[in-house]
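In: Can you look at this prediction? I've put the sequence above it.
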Amino acid sequence: MNVKNYVVYAAAWMVIAASADEKKSLVDYFLPMEPRGALVSEGIWGDPNVLPRDINNGLEDAKLENWCYWDGRIVQSDDGKFHLYASRWPQSMAHGVGWKAGSKGMHAVSNHIMGPYKDQGLIYPQWQGGRGHNLIGLRMHDGRYAVVTSEITEGEIFVSDTPEGPFELLGKIEVDENGFNKGLARYTNRESPSYGHMSNVKVLLRHDGRYMIIPRSTAPMVSDEGILGPYKIMNGRIYENYPDLPQTQNEDPTVWYSGGMYHVVYNHWPSKTSHHFSSIDGITDWKYRGIAFKKDETKIFRYTDGTVNDWQYIERPTAYLDEQTGHVTHFIFSVIDVKKGQDRANDNHASKIVVVPFDGEAFDRDMQALVKAEKEAE
């Protein structure tokens, strides 16, 4: 973190601390999970560190009859139902093989945002057998539903008039490098089979009517021409002005707009640490807001009775924003009970998608106060 930014940041937090017992970071706004059913230990997969757990929270194949689940974003339809667009692969594949060779885009539905979500099958089976990863869903500006796939595909978007489909290929995301390194948007290693692919793509409907992408690099990209782009690379990596933060091995960004500002959380996977940034315009002046959560220091997955599930890997965070209130109310995570290399074919280990409630109203209030204090301290 450069000295000027650090001084302003510290001064602002001193103002906030004057009216609060302690400085808060994003992790402090996660709330305990109200179980959607009894916490279960017997007859389900998982190491003791994730038992007992609520198998009705989110999406999982509790008895490992078929699938491992990953990725995802929740979209609410006009009838009040919640639709989770994510990826899955056969549990007969090890994790390291499944996400690369067997991952396909799928759709699940629930009457409650916390779950349980019921697997409805593949989203677009007519295209490459449904192949897809880094799956997310969203509502477009015109009200249609869209799903996005990247990483093991080039970066395609499928659309439908209804949340159930059928989803048809709209096209591939286009990028305008705009004078920046093209590697900020797509893989550039020509020796890799994924050369030219986008990765970790998160699409956001901006408050100004444009579309925005935060890819794996975290470089903001904006389209004035619609959801397919072309997206202009508008800036470099959001953390590049903070040399004390890891500059490589970062992934899995999520982006949202609330409280009059844009937020990005991304994961530094070797340290299992996620970092939080904010910006007023979503393009420039990204400010570091501290550690969002850290695997061995913060416990996100705690239930109202005090039980804690200690997942080995916590990845693919995605914020769910309530359109009525304008606040984030939940986050979803892809989690696995053991190290990825220890999740083998037809064993007792797997991955699932977990939904965690979040006090977005308090978060936005405190962030607005922080930004105001920063301006006063300049």
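Out: Yep, it's here. Numbering: from 1, shown residues only.
In: going forward, measure contacts and count neighbours with C-alpha atoms only.
Out: Noted.
In: how about the strands of the stretch 51-200 of the chain, start to end?
Out: 67-76, 82-90, 104-110, 118-122, 136-139, 145-149, 156-160, 168-172, 175-176 (DSSP state E, counting those that start in this stretch).
In: Tell me which other helices or strands the fifth one touches.
Out: In this structure, strand 136-139 makes packing contacts with strand 67-76, strand 82-90, strand 145-149, judged by 3 or more Cα pairs under 8 Å, 6 or more residues apart in numbering; DSSP states H and E.
In: buried stuff in that strand?
Out: Ile136, Gly137, Leu138, Arg139 (16 or more other Cα atoms under 10 Å).
In: Turn those residues into JSON lines, columns for distance to His327.
Out: Output for those, formatted as JSON lines (distance: Cα to Cα, whole Å):
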{"residue": "Ile136", "distance to His327": "19"}
{"residue": "Gly137", "distance to His327": "18"}
{"residue": "Leu138", "distance to His327": "16"}
{"residue": "Arg139", "distance to His327": "17"}
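In: dropping in the other structure now:
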Amino acid sequence: MGNPIFEKLMPAPKNGGFKMEDYYIWCGSAIKGEDGRFHIFASRWKKELGFGMHWLFNCEIVRAASDKPEGPYEFEEVVFNRRERCYFDALNQHNPSIKFWNGTYYLFYFGTTYGGPIPGPGDQISSERASEVWNNKRIGVATAKSIYGPWKRPDQPLIEPRRPGHWDCTITTNPSAAILPDGTTYLIYKSREYAGSTLQLGIARAPRPDGPYERLQNDPIFKFSNPDFHVEDPFIWYDNGLFHVIMKDDFKNNCGGITGEWGAGVYATSIDCINWNIHSDPKAYSRKVTWDDGTVTTQCNLERPNLLFQNGKATHLFLATGNGRNPYEFEGVTWNMVIPLKTD
């Protein structure tokens, strides 16, 4: 049996997705708004800053829109402004994930704040400072009755790291939520125990999308016997009695990982969101992309997978990407691309 995501992939529109010539675009979560148009929430920071670590220091979440789900999407607004540094998300917001339930839009994301000067173009960010700010990552969720806002922004994180002694005692990041019809929400997040340790995924549950959340178990999910196996960037949804997830195969030391292709997508399912079964044909998507003009390229990265649902069916796969010979060695800016899915 083939992978149920991979077998639905169609050629990607060359002029689709969301791109800005003067900004790096990352992430990308799309939804159909109350106006019948399609809206994508993405992360961006200025091209003049370089790629580097500025996604931790100078990133903002923006909304772009299109009349068609594949785009192209046009920038419309910055969603959040910077605020007083005492707030967890004061200076930087990243990883947007947009959901709708019971008349309200829920925008999950992570934020950071930090002391010292805000780095600008040409400023070197030391590894020590980057690690310090990296450890400030916390998940939040903002709410609005309209896709256009105004957004009610939280003063406190949605879910905090636990105390030392737990595997997730440093950060909470990479949020992705599955909201059931009654509002019960399952939230996947990423964390690790200490600097340099393996990044892992956890699961928490709440009666409503805005919490309060409780971990379903003390241990991470997707525990692998091989320490070089690593997954990140999960996207979770619930359908037909099962939880589903696609995530990035981020294996280390050329071990081959789950799919055999670094940066490809992994597909898994679960009944309870704790015990997961990786599909027998695990690859959900590949960095080798077929475009609608007949060309085929190998993208240096495909990150932050997100699905657009219409009438309960997944219709489009969104991915942060860039051109280049090797991962993270981008030639020009990054952008968000879209792959239509067969729905029959």
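Out: Yes, it's here. Everything numeric here is computed off the predicted structure, so don't read it as measured data.
In: so which of the helices and strands packed on strand 136-139 of structure 1 gets nearest Ala292 of structure 1?
Out: For Ala292 of structure 1, the closest of these is strand 67-76, at 18.8 Å, according to Cα to Cα.
In: Go ahead and name everything in contact with the closest one.
Out: With contact meaning Cα atoms under 8 Å, 6 or more residues apart in numbering, strand 67-76 of structure 1 is reached by 59-61, 82-91, 113, 133-139, 316, 318-320, 332-335, 350-353.
In: Also stretch 301-318 of structure 2?
Out: Under Cα under 8 Å, 6+ apart, the answer for stretch 301-318 of structure 2 is 17, 26-32, 69-70, 233-235, 246-248, 263-264, 287, 319-323, 327-328, 336-343.
In: Repeat that for stretch 278-292 of structure 1.
Out: With contact meaning Cα under 8 Å, 6+ apart, stretch 278-292 of structure 1 is reached by 1, 5, 25-27, 220, 234-235, 238-239, 242, 260-265, 273-277.
In: Excluding chain neighbours, what is closest to Val78 of structure 2?
Out: Nearest non-adjacent residue to Val78 of structure 2, counting by Cα to Cα, 6 or more residues apart in numbering: Val62, 4.3 Å away.
In: now swap in Ala369 of structure 1 and tell me
Out: Here the residue nearest Ala369 of structure 1, using Cα to Cα, 6+ apart, is Ile16, at 7.1 Å.
In: Next, the buried residues of the stretch of helix or strand that neighbour belongs to.
Out: Using DSSP states H and E, Ile16 of structure 1 sits within helix 3-17. For helix 3-17 of structure 1, the buried set under the neighbour-count rule, 16+ other Cα under 10 Å, comprises Asn5, Val8, Tyr9, Ala11, Ala12, Trp13, Met14, Val15, Ile16.
In: now, which of the residues you listed sits nearest Lys182 of structure 1?
Out: Asn5 (28.2 Å).
In: gap between the closest residue to the closest one other than its chain neighbours and Ser351 of structure 1?
Out: Excluding its sequence neighbours, the residue lying closest to Asn5 of structure 1 (Cα to Cα, 6+ apart) is Lys287, at 7.8 Å. The gap separating Lys287 of structure 1 from Ser351 of structure 1 is 33 Å, by Cα to Cα, to the nearest Å.
In: Please identify which of those two sits among more neighbours.
Out: Ser351 (28 against 20; other Cα atoms under 10 Å).
In: Trace that one over to structure 2, please.
Out: Aligned counterpart of Ser351 of structure 1 in structure 2: Thr334 (TM-score structural alignment).
In: Pull the contacting residues for its match.
Out: Lys19, Tyr23, Tyr24, Ile25, Trp26, Ala320, Thr321, Gly322, Asn323.
In: what's the answer for Val147 of structure 1, then?
Out: Applying Cα under 8 Å, 6+ apart, the residues near Val147 of structure 1 are Tyr85, Leu135, Ile136, Gly137, Leu138, Ile157, Phe158, Val159.
In: and in structure 2, which of those remain?
Out: Mapped onto structure 2 and checked by both residues aligned by TM-score structural alignment, their matches' Cα atoms under 8 Å, those keep the contacts Leu135, Ile136, Gly137, Leu138, Ile157, Phe158, Val159.
In: residue in structure 2 matching the last one?
Out: The pairwise alignment with structure 2 assigns Val159 of structure 1 to Thr143, based on TM-score structural alignment.
In: neighbours around that match, how many?
Out: A count of neighbours around Thr143 of structure 2, defined by other Cα under 10 Å, yields 22.
In: ditto for the one 10 residues further on
Out: Residues lying near Arg153 of structure 2 (other Cα under 10 Å) number 14.
In: what does it align to in structure 1?
Out: So, by TM-score structural alignment, Arg153 of structure 2 is matched to Leu169.
In: likewise Arg205 of structure 2?
Out: By TM-score structural alignment, Arg205 of structure 2 lines up with Val222 in structure 1.
In: my guess is its match contacts Asp208, does it?
Out: No. Checked against Cα atoms under 8 Å, the pair Val222 of structure 1 and Asp208 is beyond contact range at 11.0 Å.
In: Tell me who's in contact with Lys232 of structure 1.
Out: Lys232 of structure 1 neighbours (Cα under 8 Å, 6+ apart): Val175, Asp176, Glu177, Asn178, Met221, Val222, Ser223.
In: which one of the residues you listed is nearest Met33 of structure 1?
Out: Distances from Met33 of structure 1 to the contacts of Lys232 of structure 1, taken by Cα to Cα, are shortest for Met221, at 34.3 Å.
In: which residues touch that closest one?
Out: Counting by Cα under 8 Å, 6+ apart, Met221 of structure 1 touches Met212, Ile213, Ile214, Tyr231, Lys232, Ile233, Met234, Asn235.
In: follow-up on the earlier one: can you match the contacts of Thr334 of structure 2 up with structure 1 and say which hold?
Out: Shared with structure 1, among the contacts of Thr334 of structure 2: Lys19, Tyr24, Ile25, Trp26, Ala320, Thr321, Gly322, Asn323 (both residues aligned by TM-score structural alignment, their matches' Cα under 8 Å).
In: Ok, which of the strands of the stretch 51-200 of structure 1 comes nearest Asn309 of structure 1?
Out: Nearest of the strands of the stretch 51-200 of structure 1 (Cα to Cα): strand 67-76, 17.5 Å.
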